[in-house]
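In: Dropping a prediction and its sequence here:
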Amino acid sequence: MLTLLHQYINKYIHLSKEEFQDFSEPFELKTFKKKEVVLRKGEYCFFEGFVIDGCFKVYFLTEDGFEQILYFATKEWWITDLDSFIHHVPSILNIEALEDSGVLMISKTEKERLYQTIPQTEKLFRIMNQQSSVALQRRILSLMHKTADKRYLEFLEKYPHLEQRLTQQQVASYLGISHEFLSKIRKKISLEK
């Protein structure tokens, strides 16, 4: 589990063996069963979590009570409600395990301590936040400017091995369409092949 975290952070910064040991020490392994809720709207998010295995959905409920999936988090992705985590406000997001899953979690206090004791940590999380901001910007633009067909094809490209692990309803929720419309898109694409 720590090997995966080490490989991940080595993509962005280099830590000595001792530094990595200090870096990884505050992370706590948590396991979640399928359908177990990690965070509910209205709760305070006290963690950032690095997904070791499994799959999560990060979502909110619309005023009509419909589920809108913001993103799926699989191996080497992070889960949190960043606004709640940073600003200590009630969460507007829900996080739920879609499979039995493992996550390495770190608290805000421990993360701040890492900034002080291992200065490269700030660079790591800055790069991660930049990548996350770019991904969310692209997602917003895609939702605003692309057809559902194109969004579905982007989904398949972004999550190549995930569709078979999800229900049609979950994929449709991520795309912002009904599952009936998703069925039509799938049929259309399969006829075009």
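Out: Structure's in. What do you need?

In: going forward, measure contacts and count neighbours with C-alpha atoms only.
Out: OK.

In: and after the top helix by length along the chain, which helix or strand comes next?
Out: Of all segments of type helix in the chain, defined using DSSP state H, the longest is helix 120-145. Under the assignment DSSP states H and E, the closest C-terminal helix or strand after helix 120-145 is helix 148-158.

In: which residues touch that following helix?
Out: Here helix 148-158 makes contact (C-alpha atoms under 8 Å, 6 or more residues apart in numbering) with 142-143, 162-163, 175, 177, 185.

In: picking up where we left off before, show me which parts of the longest helix of the chain are buried, residue by residue.
Out: Neighbour-count burial for helix 120-145, counted by 16 or more other C-alpha atoms under 10 Å, picks out 120-121, 124, 139, 142-143.

In: can you tell me the distance between the two ends of stretch 175-182?
Out: Across stretch 175-182, the terminal residues are separated by 9 Å (C-alpha to C-alpha, to the nearest Å).

In: Wait, residue 41 touches residue 96, no?
Out: No - Residue 41 is not in contact with residue 96 according to C-alpha atoms under 8 Å; the separation is 11.3 Å.

In: Which one's more surrounded, those two?
Out: A direct count of neighbours by other C-alpha atoms under 10 Å for residue 41 and residue 96 places residue 96 higher, at 21 against 16.

In: Assess the claim that that one and residue 33 are in contact.
Out: No - between residue 96 and residue 33 no contact is recorded; they are 9.4 Å apart, counting by C-alpha under 8 Å.

In: Give me the nearest residue to residue 24, chain neighbours excluded.
Out: When the adjacent residues along the chain are set aside, residue 24 lies closest to residue 2, with 7.2 Å between them (C-alpha to C-alpha, 6 or more residues apart in numbering).

In: How many residues are close by that neighbour?
Out: Using other C-alpha under 10 Å, residue 2 has 15 neighbouring residues.

In: where does it sit relative to residue 189, distance-wise?
Out: Between residue 2 and residue 189 the computed distance is 41 Å (C-alpha to C-alpha).

In: and the comparison structure, right after this:
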Amino acid sequence: MNNSLILRNISRHISLSDDEANYFNSLLRERKVRKKECILKQQEACKEISFVHSGLLRAFYLDATGKESTIMFALPDWWITDMYCFVNEKPAMLNIEALEDSFIFQLKKGDLDKLYYTVPKFERFFRIMMQNAYTREQLRIIENLSLSSEERYNAFIRKYPVAAERITQKQIASYLGITPEFLSTIKTNKNKK
């Protein structure tokens, strides 16, 4: 698998020498994931952070009644994991599944720690990545508290137009915290305008 996409992702925040890039690449594991395959299940050890090279993944929480709440989607050029459990070496609270056949790169927690030691500038990269993720989630919480369901749907479509075409209505509704039926009503009303 060509690793140019992941190296471009990293180069947005840090510059790597050829030796540093080669060392980083040596720690990555390539993985092909089939549609509907889970790369992480609740209560499993969360040992990897994944970079989506191609395809589409979804992180979701499954409650005791079987209700799914989508936490995030990951398109190509995005990172995904159960961050709390990955950082703290706890059993996963989330499931991560492929919504399409996908190719990912995975980095184990122990290898990430080695990377921080061997190439310290990666601490800067992952700090920026985590800050961006925290900011995105904070804005999402504020939107959920302050916007109507229709406004949240419109914001989702504006932010993720490509993803919206590839994700089921049920999964979008799960992300927005509404029922698929209510989302259908919102879409019908939007089309009438």
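Out: Thanks, I have the structure now. This one's a predicted model, so the numbers in the text were calculated from it and none came from an experiment.

In: TM-score of the superposed pair?
Out: Structural agreement between the two chains, given as a TM-score (TM-score structural alignment, normalised by the length of structure 1), stands at 0.96; 192 aligned residues with a C-alpha RMSD of 1.0 Å.

In: What is the burial count for residue 104 of structure 2?
Out: By other C-alpha under 10 Å, the residues close to residue 104 of structure 2 number 27.

In: Would it be right to say that it lies in a strand?
Out: Yes - membership of residue 104 of structure 2 in a strand is supported by DSSP: H, G, I helix; E, B strand; the rest coil.

In: pretty sure it is touching residue 53, no?
Out: Yes - with contact taken as C-alpha under 8 Å, residue 104 of structure 2 and residue 53 are classed as touching, separated by 5.2 Å.

In: Quickly list what's touching both of these two.
Out: Both residue 104 of structure 2 and residue 53 lack any common contact, where contact means C-alpha under 8 Å, 6+ apart.

In: Which stretches in structure 1 count as strands?
Out: With DSSP state E applied, structure 1 shows strands at 28-32, 37-39, 47-53, 55-61, 67-74, 78-79, 94-97, 101-107, listed in chain order.

In: Now render the ones you listed as CSV, adding distance to residue 181 of structure 1.
Out: CSV is the format used below for the strands of structure 1 (distance: least, C-alpha to C-alpha, whole Å):
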stretch, distance to residue 181 of structure 1
strand 28-32, 32
strand 37-39, 28
strand 47-53, 31
strand 55-61, 20
strand 67-74, 15
strand 78-79, 29
strand 94-97, 25
strand 101-107, 30
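
In: Minimum distance to residue 10 of structure 1: which of these has it?
Out: strand 47-53 (14.4 Å; C-alpha to C-alpha).

In: who's in contact with that closest one?
Out: Residues outside strand 47-53 of structure 1 that contact it (C-alpha under 8 Å, 6+ apart): 1, 4-5, 73-80, 85, 101-108.

In: that older thread, start and end residues in structure 2 for the longest helix of structure 1, please.
Out: The alignment of helix 120-145 of structure 1 onto structure 2 (TM-score structural alignment) spans residues 121-146.

In: Let me see the contact set for the closest residue to residue 73 of structure 1 other than its chain neighbours.
Out: Leaving out its chain neighbours, the residue that sits closest to residue 73 of structure 1 by C-alpha to C-alpha, 6+ apart is residue 56, at 5.1 Å. Residues in contact with residue 56 of structure 1 (C-alpha under 8 Å, 6+ apart) are 72-74, 79, 95-99, 101.

In: Distance-wise, check residue 85 of structure 1 relative to residue 109 of structure 1.
Out: Using C-alpha to C-alpha, which is the criterion applied here, residue 85 of structure 1 is 11 Å from residue 109 of structure 1.

In: Looking at the two, which one has more neighbours?
Out: Summary of the neighbour comparison: residue 85 of structure 1 and residue 109, criterion other C-alpha under 10 Å, with residue 85 having more neighbours (18 against 11).

In: That one contacts residue 79, doesn't it?
Out: No - no contact is recorded between residue 85 of structure 1 and residue 79 when judged using C-alpha under 8 Å, the distance being 10.8 Å.

In: mind listing what the most centrally placed residue in structure 1 touches?
Out: Most central in structure 1 under C-alpha atoms, centre = their mean is residue 73, positioned 3.5 Å from the mean C-alpha point. The neighbourhood of residue 73 of structure 1, defined by C-alpha under 8 Å, 6+ apart, consists of 51, 55-58, 79.

In: want to throw those into JSON lines with distance to residue 90 of structure 1?
Out: Converted to JSON lines, the contacts of residue 73 of structure 1 look like this (distance: C-alpha to C-alpha, whole Å):
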{"residue": "51", "distance to residue 90 of structure 1": "23"}
{"residue": "55", "distance to residue 90 of structure 1": "24"}
{"residue": "56", "distance to residue 90 of structure 1": "20"}
{"residue": "57", "distance to residue 90 of structure 1": "18"}
{"residue": "58", "distance to residue 90 of structure 1": "15"}
{"residue": "79", "distance to residue 90 of structure 1": "16"}
